[in-house]
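Student: Give the three-dimensional model of this entry:
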Amino acid sequence: MLKLNLLEETRYEKVPVKIYPDDSEASIAIAHRVAKLIKDKQQNNQTTVLGLATGVSPIKVYKELIRLHKEEGLSFSNVVTFNLDEYYPIQPDAEQSYVRFMKQNLFDHVDIDMANVNIPDGTLAQEDIADFCLAYEQKINSYGGIDLQILGIGRTGHIGFNEPGSAPNSGTRLVTLNDLTRRDASKDFGGKDNVPKKAITMGIGTIFKAREIILMAWNEKKASIIKKAVEGGISTDVPATYLQMSANTEFVIDEDAAVELTRFNLPWLVKDCQWTDILIKKAVIWLAKTLQKPILKLTENDYNTNGMSQLATEFGPVYNINIRIFNNIQHTITGWPGGKFNADDSQRPERALPQVKSSIVFSPHPDDDVISMGGTFIRLADQGHDVHVAYQTSGNTAVWDDDALRYIEFSIDFAKSTGQDVTYLTDLYASTTAFVKSKQPNQSDTKELKTIKGLIRKGEAVAGARLSGLRDENIHFMDLPFYDGSKVEKNYSYEADIQQTMALLQKVKPHQIFAAGDFADPHGTHKICFEIILEALTRLRKTEAWTKDCWLWLYRGAWHEFEIHEIEMAVPLSPQEVERKRLAIFKHQSQKDIPVFPGDDAREFWVRAEDRTRETARLYNELGLAEYEAIEAFVKWKFD
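Tutor: Here you go, the predicted model:
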């Protein structure tokens, strides 16, 4: 019966999927499978042939293999390896080279014979590549093929560097990299323009010949492509879907990467559910959106013909369910994000008391506040609350070099016009210009250049916060040390960041905290900043009485928005407030037009913000709620 139930749950999945709570547990399990294979082969005096991947996904696998070697005697003396790919052209000692990656993360720490290590050569003359690729294939075949192939998956669905359009019988070859793949690699190379346009990769046909294939994927960023690879039709547009044709493949993923699989995202379509309030809300909203009907117009037939008959039977009549969910969504809407004094707050997302709340908006970068919740920020200030903003990092890495030089030029001209000595400034301009001209990809800026870029963003943030209605004394620049320190220290401790955050919270003693919950930030800063806040609050809640009356609200908007069923406070904006928010965003001139780190979205930040808040308002309206110009959305953090 259990087997039948599992088959029912996974009926949309076209390849075996094993799911672990997190990437650490999954990586250890994979490493132990590799180790068992090596040991079994050793007992029979046989060579183990491994196909290896690079990137973030296999790092913890390699770390566990190193531990097994050092602590439990796992030997790699009988192991031959073939790496999937390498950038072209690239030198083996380049920071981004996969030769360097493999040495740093595995080979330098185990007893493998480097003569048994095979990695595509990024230094070849182009006319020699075809012969090299043929020899690579022949060498794999000479060992009888690959025993176990480890794969990651790119957001284009590529395996190795087999980009969309790759043929299922392709062999090792030179390929052109997809633009999204190059954008994903841009941080490692100090900008997309520095990422090689080509790579040498094993083909899909080569990968298919492996006797066992494990594809790994971690975190929610990979969830959408995992759903396509596992549940989608076989398509050249998503090369990983070819693995559905292999009888030797298993996807090993963590829970975050699994969230969009049907059995987790839409469980009512595959099994009887334990219907929690949030699952009922999600299902009803899904049904309304799928049928393009307002919630109050959904019928019993709609439920029964769309996989929700269990819900209708157990909690019906369906009109009562509809009214309940409609009212729940309606009660998320408030024009008073700080609470409405002298009003019944039993159906409102925020408390009425105290009348004047102390609120603090944490902004990971100097513009996240106005981009993601600028309208709410303005409304809190306009409604008389004591609003603070805390810019957690300087954001100095996101300023163009020529903008910094322009500010030095301005300083020189201003000093000259007032009769001041400009020797220091002209020397600074000369040394900075020389540094910029010789600057290498990913090279850290000089201390002076970092300072200038930080001051540029500080000035813009002050202007945006003032326009939003804040007093200067309520604008805090934290410049948390992790922003620079974690880039140079391998095992960076965040204690100083946590202590600084605790000190600010103790000073303000807020009733409300707004923090970035947009963990799709491609550089990870949002997530780190949130974890620092959460740790600071967790510690303070043990000793500080004011924390018991402190609510933590999460906002999104710079990268993507909360789903409708997740939203617990929806703040509608008038056309005038949308325009005022836009003007606050415009104060961040260094981020206008083409920012240094635009992410996947080519639109300017103010356009993204407006489109997403208008989309939230549109979805509310289509569900049968009132029509608003825009809506900013929030979710309340639940402390244990």
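Student: can we go C-alpha only for contacts and neighbour counts from here?
Tutor: Fine.
Student: how about the chain, which residue sits the furthest from its center?
Tutor: residue 419 (50.3 Å; Cα atoms, centre = their mean).
Student: With residue 129 as the reference, measure out to it.
Tutor: 63 Å (Cα to Cα, to the nearest Å).
Student: quick one: residue 241 from residue 444, how far?
Tutor: From residue 241 to residue 444 the distance is 40 Å (Cα to Cα).
Student: which of those two has more neighbours?
Tutor: Set side by side, residue 241 and residue 444 show more neighbours around residue 241, with 27 against 15, by other Cα atoms under 10 Å.
Student: Give the helix, strand or coil label for the more buried one.
Tutor: helix (DSSP: H, G, I helix; E, B strand; the rest coil).
Student: and for comparison, fold this next one:
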Amino acid sequence: MAALKPATLKDLDPRNQIERIPCCVFKHAKSASEYVAAQIAELIRERAAEGRPCVLGLATGSTPTTVYAELVRLHREEGLSFAGVHTFNLDEYYPMQPNELQSYVRFMNENLFDHIDIDQANVNIPDGTLPEEEVLAHCAAYEQKIVDLGGVDIQVLGIGRTGHIGFNEPGSGRESRTRMITLDKKTRQDAASDFFGEDYVPRRAITMGVGTILEARQVYMLAFGEGKAKVVAEAIEGPVTPIVAASFLQEHDNAVAVLDEAAADRLTRYQAPWLLGPLSSGPGGVFEWNDYWTRKAVIWLARKLNKPILKLTEEDYNEDGLQELLAKKGRAYDINLQVFRQLQATVTGWPGGKPLERQQPGDRRRPHDEIFPKRVICFSPHPDDDVISMGGTLIRLCDQGHEVHIAYQTSGNVAVFDDDAIRYAEFMAEFNKQFGINPEQTAKLEEHVETFLRHKQPGQVDSPEVQTIKGLIRRAEARAGARVAGVPEERCTFMDMPFYQTGRVRKNPLGEDDIQLVIDFLERIKPHQIYCAGDLSDPHGTHRTCLRAILTACDRIKDRDWYQHCVVWLYRGAWHEWEPHQIEMAVPLSPQEVMRKRNAIFKHQSQKDRALFPGSDPREFWQRAEDRNRGCAQLYDKLGLSEFEAIEGFVRWKGELEGVV
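Tutor: Reported below is the predicted structural model:
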């Protein structure tokens, strides 16, 4: 009988039991992408040295783009050759012409193939142009070609909101092969922005099967951002089920989930690492009961038991896996009080600071501010993010006498319905006709707009004239919303950052021109406070790009004298909210301020009732904002703090650029 192998600390780490797909978690998506690109590059060089082909399975979507960018860099700067590489893409919409904006052929060419030395004969992507009766044979030939090359060496995957890998939607079996599939409604909703509306998203696609994917020698499943956290946890820690196709990777000997911390946030190691015991090294190294984890654990326990923080007992701690916290920190009462006071200190009705004359006797919790009033900039990625995400705080800042500026970073012109553009063009024509203003030019513009939009194909880029009209619509709405909040028109700046000006949902990379625009604006205003969107789950990526521009600009001017008095706050609200253990400033709103915020959002009429790109949340933006703000207030109330109508939460930027830039 063979001797038992001694258990190592790695074997005993509880994460390796609960995480049934091994995880590599990086602080930021950029580092994760570079890691995967390095693994691919190493194999390509290894196979080239052996004189053997390297077979890669590739994915599309926003997740792998940084992997491809790094591979392009390695090719250009370090001589990585793709001459011996064969590629097989996971999927393609059906029907789909290769030159269409949404085509995965076009996506792969633009992001990878056009920039490397790969032989186009070695590139394989499911053919979305075939007659339906030929698709079955095409799928069989696709499978056979993989077999003839000896199988896929490395398969790169993303994961969809339904848990799909490739387009293997819920119900896809373990043995499924390359085939035609009908897309799930959630998948089509997530793709709507690329097609300028869900109605234009194809209902079918051709995809590699789960069985095909599982035959790859090595699989890397990438997931980035808060929006993927829930399904990632289901795939990695949940049961193997056809309902979540990615869960089949638990049965693969060499599958690895490559995540950023945001996507890993729902894993037990991040949600409640104390449940894994002392042998777990924790999410970011050796686990320590610092203030952050103590606060998170106590709030977790209070929410789990539905009890106010100050009513938690030592029995509660012991019975729910927090014995070690008691052992390290002492009595439950003292821990409760510490966390309660930390949360209480986040609440302020004076987001710009309190002037000396408003200081109340005995108010030691928030001393008066030396600088009052302040110059404040709210950066709004789209023309409505300001009032949606921090409209109540804008109202407070204006009413309390601060000099508030709003900088709208992009035009938002792709998110306007064609009917609205026609309506406004007709209005302009009628107005000019009434006053005899340029009748010939006006008639020509009206004819162009109506003719262009009447014959416009799904996903077609708008003409410059139509883009201008749609941009003007968003500007007018932004100014109207700002007025409701109390910001005068002369303090509304429309930056029209160049990266956005493609007319497409897919934007250009952030450039120096974009960053310099932000620097110039900051130097002109010299703000004491900066507010910007930390809502990085924005499905179109604009929020992340706009944040990179701001934080890069701040980093470059951090030595300026005026910047030494500047604080940068990150807001959320359009897609996700900060968790209570993260919030560092909680601004309570009265019922009247909630209504005023709603009215400000209502001024964005082109986004009202039904936005062109609503994302995965069917609620209107004002409903999302109010539900999240009220939910935050109700949570504070349940934890034992004061009861408010609504709360907007903020996190202070600590000056770290890695992964965001």
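Student: Do you know the score for how well these two fit?
Tutor: TM-score of the superposed chains, computed with TM-score structural alignment, normalised by the length of the first structure, equals 0.91; 638 aligned residues with a Cα RMSD of 2.9 Å.
Student: give me the number of residues near residue 414 of the second structure?
Tutor: Residue 414 of the second structure has 23 neighbours, counted by other Cα under 10 Å.
Student: repeat for residue 56 of the first structure
Tutor: 10.
Student: Alignment lookup: it to the second structure.
Tutor: Correspondence of residue 56 of the first structure to the second structure, assessed by TM-score structural alignment: residue 62.
Student: go on, residue 327 of the first structure?
Tutor: That one, residue 327 of the first structure, aligns with residue 341 by TM-score structural alignment.
Student: quick one: the one residue sitting closest to the centre of the second structure from residue 75 of the second structure, how far?
Tutor: Centroid-nearest residue in the second structure, with Cα atoms, centre = their mean: residue 537, separated by 2.0 Å. Per Cα to Cα, residue 537 of the second structure is found 30 Å from residue 75 of the second structure.
Student: swap in residue 638 of the second structure?
Tutor: Residue 638 of the second structure sits at a distance of 55 Å from residue 75 of the second structure (criterion: Cα to Cα).
Student: Report how many residues lie close to the equivalent of residue 425 of the first structure over in the second structure.
Tutor: Under the alignment (TM-score structural alignment), residue 425 of the first structure pairs with residue 442 of the second structure. Using other Cα under 10 Å, the number of residues around residue 442 of the second structure comes to 20.
Student: What helix or strand is residue 442 of the second structure located in?
Tutor: In this structure, residue 442 of the second structure sits in helix 439-454 according to DSSP states H and E.
Student: what packs against that helix?
Tutor: In terms of contacts (3 or more Cα pairs under 8 Å, 6 or more residues apart in numbering; DSSP states H and E), helix 439-454 of the second structure is packed against helix 418-435, helix 464-485.
Student: Now with 7 Å, please.
Tutor: Contacts defined by 3 or more Cα pairs under 7 Å, 6 or more residues apart in numbering; DSSP states H and E place helix 439-454 of the second structure against helix 418-435.
Student: what helices or strands is the helix it packs on leaning on?
Tutor: helix 439-454, helix 464-485.
Student: winner for burial among those helices?
Tutor: Across these, the average number of neighbours (mean count of other Cα atoms under 10 Å) peaks for helix 464-485, which reaches a mean of 21.
Student: next one: it to chain centre, how far?
Tutor: Distance, stretch centre to chain centre, for helix 464-485 of the second structure: 25 Å (Cα atoms, centre = their mean, to the nearest Å).
Student: which bit of the first structure covers it?
Tutor: Using TM-score structural alignment, helix 464-485 of the second structure pairs with 447-468 in the first structure.
Student: Next: stretch 517-529 of the second structure.
Tutor: Going by TM-score structural alignment, stretch 517-529 of the second structure sits over residues 500-512 in the first structure.
Student: list the buried ones in the matching stretch?
Tutor: When burial is assessed from 16 or more other Cα atoms under 10 Å, stretch 500-512 of the first structure yields the following buried residues: 500, 501, 502, 504, 505, 509, 510, 511, 512.
Student: Quick one: residues in contact with the helix or strand hosting the third one.
Tutor: By that I understand residue 502 of the first structure. Assigned by DSSP H and E, residue 502 of the first structure belongs to helix 495-508. Residues outside helix 495-508 of the first structure that contact it (Cα atoms under 7 Å, 6 or more residues apart in numbering): 480, 481, 482, 532, 533, 535, 536.
Student: Which of the residues you listed fall in helices?
Tutor: Using DSSP state H, the members of these that fall within helices are 482, 532, 533, 535, 536.
Student: Just give me the closest of these to residue 602 of the first structure.
Tutor: Nearest to residue 602 of the first structure among those is residue 482, at 28.2 Å by Cα to Cα.
Student: count of neighbours near that closest one?
Tutor: Going by other Cα under 10 Å, the residues that sit close to residue 482 of the first structure add up to 21.
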